[in-house]
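Enquirer: one predicted model, sequence on top.
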Amino acid sequence: MALFDDEIPLNRNVINPVDRIELLSKFRAPPSGLTSEEFRLCKQFEKNNTCRLGSQCVEAHGIDELNQWISFWNTLKNRITSELEKSTTCKTFLQKLHLDASKSDRSECMFASHLPFVEFKLEENVSVTLSTKPAVTSWVIYLKSQEILQNIALLEDNYRENFFIQSVYTRESNVKHGHITKSRQEWNSTSCENLSTIVVTVKFKSNIYGSFNQAVIFDFGCKPYLSLHLRVEVYPANEGFELSKDGKQLIVSSENRWTDENADIFRLPSSNLEDHCMELQRKYPQAGHKLKFPAAFETTVLNHANYKERMHLLLCVEELAQARILSSFNLTGNVILTSNYILSPGPLSTAKYCTGENELFAKLELTYNISEDTPAGRLILNNCSVALISFGLDSQGKRRAYECVIEDKTKDAIYLRLNEKLVTDFQLKHGSEFRVQAQFQLNRDVFCEKHWAIDLCTTKILFPDVSVSYRFDGQIPEMVTKLNTQQQQAVAAIYSNPRQKRAPIVIAGPYGTGKTFTFAQCIKVILDQPDTRVLVCTHSNSAADLYVKDYLHPMVQSGLKHYRPLRVFYKVRWLTTVHHSVIEYSLRETDPTKACSFRLPKLSEIEQHRIVVTTLATTSYLLQAGVKKGYFTHILIDEAAQCTECDVLIPLSLADERTRIALAGDHMQLSPEIFSQVAREQQFQVCKESL
């Protein structure tokens, strides 16, 4: 797979870990890998005075913190410049690394994952998942080189208290030939001899949950330096799974969850679901009490034979883990029945009214607030559309539960549209108040579509021939000459010889390094070629809208009609949340009996456009419309590091062996949230790992 690094954050980290400038205690340290020009204010913090990423957020929480970061960076830059003027030598190898990075405009040449003269062996996985506190693990690295190993250093500043060099010695004599610094972040050789096999032990420890990264750098007296990236994820283990005695089944605890086995559940009428969703839910029913532990898990290596079986099971495991987490929010509370309600009184308030004879709303008061600070809160806010409501056990001791639609959510209340059978069975009336039990239910459509994508996607796309050359030696188009060398190579690799078989192209780099701009230039070049069609997919709506508003709309306005995109929206998204320049490229309901909203595209409408812009989730609308594999000559997936591999499979199911695929993302961003430890251990968030 071709890999283009716009920037490598570790390489650009110029903060001196040994001689650090003191910050005011009320501010966080600046994020590693960014310069003062790249510091940004956190929009979520500006709006809500809080940020769900907390201390892990790489954007400034307030103007004071932003100014402190800029001041800190500029002061440090001046200090480095002063040191360079005074002396060309550095106190430590670690300082030399940071000074070299600060002097280099492009730092990708400083590090390499392999060197031809070094034999490298690591028995442990570089990525480890732990579930106990304190979390402790270590890696034993064996090195044999034709050159003398002079220095070893841990590069990443943010996690120095978690990673340290435990020991360095030769394998044969078990004798130390160097010195580990007091901070245990660096080792320096004291021998001029070319030692035999060197054994390096790096240890990790943590008393908190979270994700931790570190880069181990080996200096053999020349550049590039050998680098090894380590990753540890520490999560709580309690998710209700046990392995059967024969090791062939996962036993799922369903304690306190209402199922068709222990309750009479009255579902919503099938008319409330689309035909496509109903078909998928019948094809991919929710996993039962026991999951078969497949032979695909007996090896950690994914291949053509085990890929689909493993991914289907991991989806089931993740779904059941989320359902169990939701069960922690099972509650008993008061509901107030009403035929109408107003949400957020004020000029932007929303009023809803019942229109049918047996329709009622219920306001479910919560005993504690829903917050994105908890896993259950995040699931309720982002992935729940229905809840089960029960008044308790009937006269025969059997529970009766009714499925109700969640209309709106606030931090202290949930608004439900009651199941009509619930209204008629209990003769419920406006103004009544009852005590009920409630359980929130996952939106299974998300999981069903991912199962569907796994079956549709061919494994030849997922396991490409990486030996196929991606290099392009022709002339770079004049319109992309403003890009830097790496970006030009990426554009050339994506657009040249569009029907030639090539492995996917990966563009990796942190925020602000031009990944989206590079894709936008790609689109220009691709559409200037005949018989080309482009699908652009992003993780978020804001990123998809940006492609239309900032790049495609201006080109259409300038008279280039073949750049006119089709922007596919989730059909219940509010029109008022979309920029006016983007709405004109969308499809909207024209039926006066239906609410003003977006609608699904027809195949004939898709075929009228050479470029389609969607989110990863709404790409399924193209499949529903009947778009065939290979229809798009190019598929560009932005924000790939923010999603799981199953998310990416939805657009990849539209690719054939000759479709040119490119992914862009920041491999140093927070991983997509995976709730199941079993799924994390099996690298379910592998899309980020591939970056």
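Expert: Now that the structure is in, tell me what you want to look at.

Enquirer: drop to CA atoms for contacts and neighbour counts, all remaining ones
Expert: OK.

Enquirer: does Ile526 sit in a helix, a strand or a coil?
Expert: Put simply, Ile526 is helix when judged by DSSP: H, G, I helix; E, B strand; the rest coil.

Enquirer: so who does it touch?
Expert: Applying Cα atoms under 8 Å, 6 or more residues apart in numbering to Ile526 gives the contacts 495, 532-534.

Enquirer: tell me which of these fall in strands.
Expert: Judged by DSSP state E, those include Val534 as members of strands.

Enquirer: top of the contacts of Ile526 by neighbour count?
Expert: Val534 (23 neighbours; other Cα atoms under 10 Å).

Enquirer: distance of the nearest residue to Thr410 once chain neighbours are set aside from Phe329?
Expert: Spatial nearest neighbour of Thr410, chain neighbours left out: Ile370 (7.6 Å); criterion: Cα to Cα, 6 or more residues apart in numbering. Distance, Ile370 to Phe329, using Cα to Cα, to the nearest Å: 9 Å.

Enquirer: those two: which has the busier surroundings?
Expert: Taking neighbours as other Cα under 10 Å, Ile370 and Phe329 compare with Ile370 leading, 21 against 17.

Enquirer: could you pull out the strands for the stretch 301-450 of the chain?
Expert: According to DSSP state E, counting those that start in this stretch, the stretch 301-450 of the chain carries its strands in the segments 331-338, 340-343, 350-353, 361-365, 384-390, 399-409, 413-417, 433-442.

Enquirer: out of those strands, which is closest to Val480?
Expert: Closest to Val480 of these, according to Cα to Cα: strand 384-390, at 44.2 Å.

Enquirer: okay, one more to line up with it:
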Amino acid sequence: MEDDRNHQVAQGDVFEDVDNHGNDCYRVIIQFTGRMFGSFSQWVIFDFGTYPVLVRKLSVEVGSQDVLNVVKSLHQKYLFDRWTSQNCKIVRQPEPSNPTDDQLLQKYKAPDASECLITQDIIIAELNCNNYIHKMHKLLELEELTRHKIISSFNICTTVQIQNNISESAGSFYARPGELFMRVPLSDNLTEDTNAGQLILTSVKKIWFAPLNQGRKRVFEANILDSSNYGFDGRGKEYIYLCVPPVCVQALGLEAGSNVEVEIQFQMNRLHFCRMHFAIDCLQNIDIVFPYTKNVNPSFKQDTALTHVSSKFLNEDQMKVVQHIVAERVGYSPPFIMYGPFGTGKTETLAQATMMLIKESKSARILICAQSNSAADRYIVKYLDKFLKERKLEDKMRRVYFKERRVNTVKLEVQKYCAMTERKDAFSPPFREDIMQHSIVITTVETSLELLHLNLRGYFTHIFVDEAAQVLECAIIMPLSLATEKTCQVRYFTSSMATKAFTHAYPGLILLLTSA
């Protein structure tokens, strides 16, 4: 029978049986009939009247033998030893956290088994407007699982040294009360020359470890020493230093000067992937990534002042780009893509378009996103700071940093556009009322997601994404999720390879800029 939510429900006594040893059991026979090729899955829930309930996911692949062989081989490829919260208990040190980040980590779980993730639909089905959100979630999970597997090459069973102090050429210091240090020898040199080394250096801040003599039922978490805990980079070429928290020290009875045999697994910071999952779910207009090309109308109103803009800094082709950006368009206009080699004036073009919009339109609200902080700051230092000073409009621009960024690493001419604490020693997180008081907002692609949490979708009239080819497509969706059908969106690339990934979505809308 079905419940009020169209779930198939059966009473448990229907499945009561006796096993070969005469014990009571439940025997559920599953039957499946497929009339088409594809991947099919269904959740079965066993509810015994109390929580928690038992859950099992059933999956069936229906297809040609060749395709099924490929799926099977990929299942084997992604089989590797990995601890998760599903197969062991993780003992963590309580740490201050961001509630928003905690919610994302809770909502978007780490991919577990490759059998559930890798299906023929993921391999065969083309990305289209109907399956985009579902398939991008699956591709992100596959990318995350791939990175975990690469990082796992540094996982090791070894003997570690427990210390209460560190004395290296970079400095000497003692552990805080209750904490100890763990010196871990590595199985390979830790450098950026390998994929695994690069991922560990950029994406790993924690490790999980378990004493070899205590099995794997309980796994402990420790932080790699860095600027956020001891002001010391604990990542050497042949070893790393870990900060073992008091809860682990006490549970394992660790003492300074002892050696312990442990198994260690490096843990990638998943937050970046969770943010991309969230951005995909916030993508309300699929035509942002799959425009309705038959409805494209590139014309614009001829009687507006913005139609006749000019600039002594730009050539004819660049002015066509600016005209497309600043003019009020008529009818449907999809995202605009601009690409070309280094030095062809793409950043200059977007900067000039920004300045023209501010001069000619009081209602313009512009979001500029770059792949890196240095690229974002360049818009201020090279172009907008001088422009706003001359017109006494410095209060119209806001530079948004993530709050952990150290103030002393930011140039003074950029700091004045930032929201900071009263002591001016840290950046303040953005809030809605402050952002809405500014006509220009500049940030990185990933930090733009903070604006989505502030319910600012539709606030910006123009969204510019700088060097979009250097980030994953799902990351570009972070700022684009703030757009509506009325938002002008511009992305530019320096790599012709990047255009291939988008040509299916934006035919005829790619403009090659000539030399500036």
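Expert: Everything's here; your move. Remember, predicted model here, so these are calculated numbers, not experimental data.

Enquirer: quick one: TM-score?
Expert: Overlay of the two chains. TM-score (TM-score structural alignment, normalised by the length of structure 2): 0.74; 428 aligned residues with a Cα RMSD of 3.4 Å.

Enquirer: tell me which of the strands of the stretch 301-450 of structure 1 sits most buried.
Expert: Among these, ranked by average contacts under mean count of other Cα atoms under 10 Å, first place goes to strand 361-365 (a mean of 23).

Enquirer: the longest helix seen in structure 2 vs structure 1, average distance?
Expert: When structure 2 is parsed with DSSP state H, its longest helix is helix 132-151. Aligned to structure 1 and superposed, helix 132-151 of structure 2 gives a mean residue distance of 0.7 Å (mean Cα distance after the TM-score superposition for structure 1).

Enquirer: tell me how far the closest residue to Glu645 of structure 1 other than its chain neighbours lies from Leu462 of structure 1.
Expert: Excluding the flanking residues, the one nearest Glu645 of structure 1 by Cα to Cα, 6+ apart is Cys687, at 4.6 Å. Distance from Cys687 of structure 1 to Leu462 of structure 1, counting by Cα to Cα: 11 Å.

Enquirer: likewise for Glu365 of structure 1?
Expert: For Glu365 of structure 1, the distance to Leu462 of structure 1 equals 47 Å [Cα to Cα].

Enquirer: identify the residue of structure 1 aligned to Cys25 of structure 2.
Expert: Here Cys25 of structure 2 stays unmatched in structure 1, going by TM-score structural alignment.

Enquirer: please, which helix or strand holds Cys25 of structure 2?
Expert: Secondary structure from DSSP states H and E places Cys25 of structure 2 in strand 24-26.

Enquirer: where in structure 1 does the helix or strand that that strand is followed by align, residue-wise?
Expert: Beyond strand 24-26 of structure 2 on the C-terminal side, the first helix or strand identified by DSSP H and E is strand 38-46. Mapped onto structure 1 with TM-score structural alignment as the criterion, strand 38-46 of structure 2 occupies no residues.

Enquirer: who are the packing partners of the helix or strand just after strand 38-46 of structure 2?
Expert: Next along the chain after strand 38-46 of structure 2, taking DSSP H and E as the criterion, comes strand 54-62. Strand 54-62 of structure 2 sits against strand 38-46, with contacts defined as 3 or more Cα pairs under 8 Å, 6 or more residues apart in numbering; DSSP states H and E.

Enquirer: tell me the angle of the strand it packs on relative to strand 54-62?
Expert: Angle between the axes of strand 38-46 of structure 2 and strand 54-62 is 160 degrees (criterion: axes from the mean of the first three to the mean of the last three Cα atoms, to 10 degrees).

Enquirer: list the buried residues of strand 38-46 of structure 2.
Expert: With burial defined by 16 or more other Cα atoms under 10 Å, the residues of strand 38-46 of structure 2 counted as buried are 38-39.

Enquirer: name the SS class of the aligned partner of Glu328 of structure 2 in structure 1, please.
Expert: If you follow Glu328 of structure 2 across to structure 1 using TM-score structural alignment, you land on Asn497. At Asn497 of structure 1 the chain is in coil, as set by three-state DSSP.

Enquirer: what is the neighbour count of Asn497 of structure 1?
Expert: Asn497 of structure 1: 13 surrounding residues under other Cα under 10 Å.

Enquirer: how near is it to Pro530 of structure 1?
Expert: 12 Å.

Enquirer: which SS state does the residue mapped onto Leu552 of structure 1 from structure 2 fall under?
Expert: Here Leu552 of structure 1 is matched to Leu384 in structure 2, going by TM-score structural alignment. Following three-state DSSP, Leu384 of structure 2 is assigned to helix.

Enquirer: ok, Leu384 of structure 2 touching Ala353?
Expert: No. The criterion here is Cα atoms under 8 Å, and Leu384 of structure 2 misses it with Ala353 at 11.1 Å.

Enquirer: still on that earlier bit, now which residue in structure 2 aligns to the residue nearest to Thr410 of structure 1?
Expert: Under the alignment (TM-score structural alignment), Ile370 of structure 1 pairs with Leu190 in structure 2.

Enquirer: so that match sits against Ile240, correct?
Expert: No. Counting by Cα under 8 Å, Leu190 of structure 2 does not reach Ile240; the two are 9.2 Å apart.

Enquirer: from Ile207 of structure 2, how far off is the residue nearest the centre of structure 2?
Expert: By Cα atoms, centre = their mean, the mean C-alpha position of structure 2 lies nearest to His272, the distance being 2.9 Å. Plainly put, His272 of structure 2 is 18 Å away from Ile207 of structure 2 if you go by Cα to Cα.

Enquirer: swap in Thr307 of structure 2?
Expert: When distance is defined by Cα to Cα, Thr307 of structure 2 is 57 Å away from Ile207 of structure 2.

Enquirer: just Tyr332 of structure 2 next, same as before
Expert: Counting by Cα to Cα - Tyr332 of structure 2 and Ile207 of structure 2 are separated by 50 Å.
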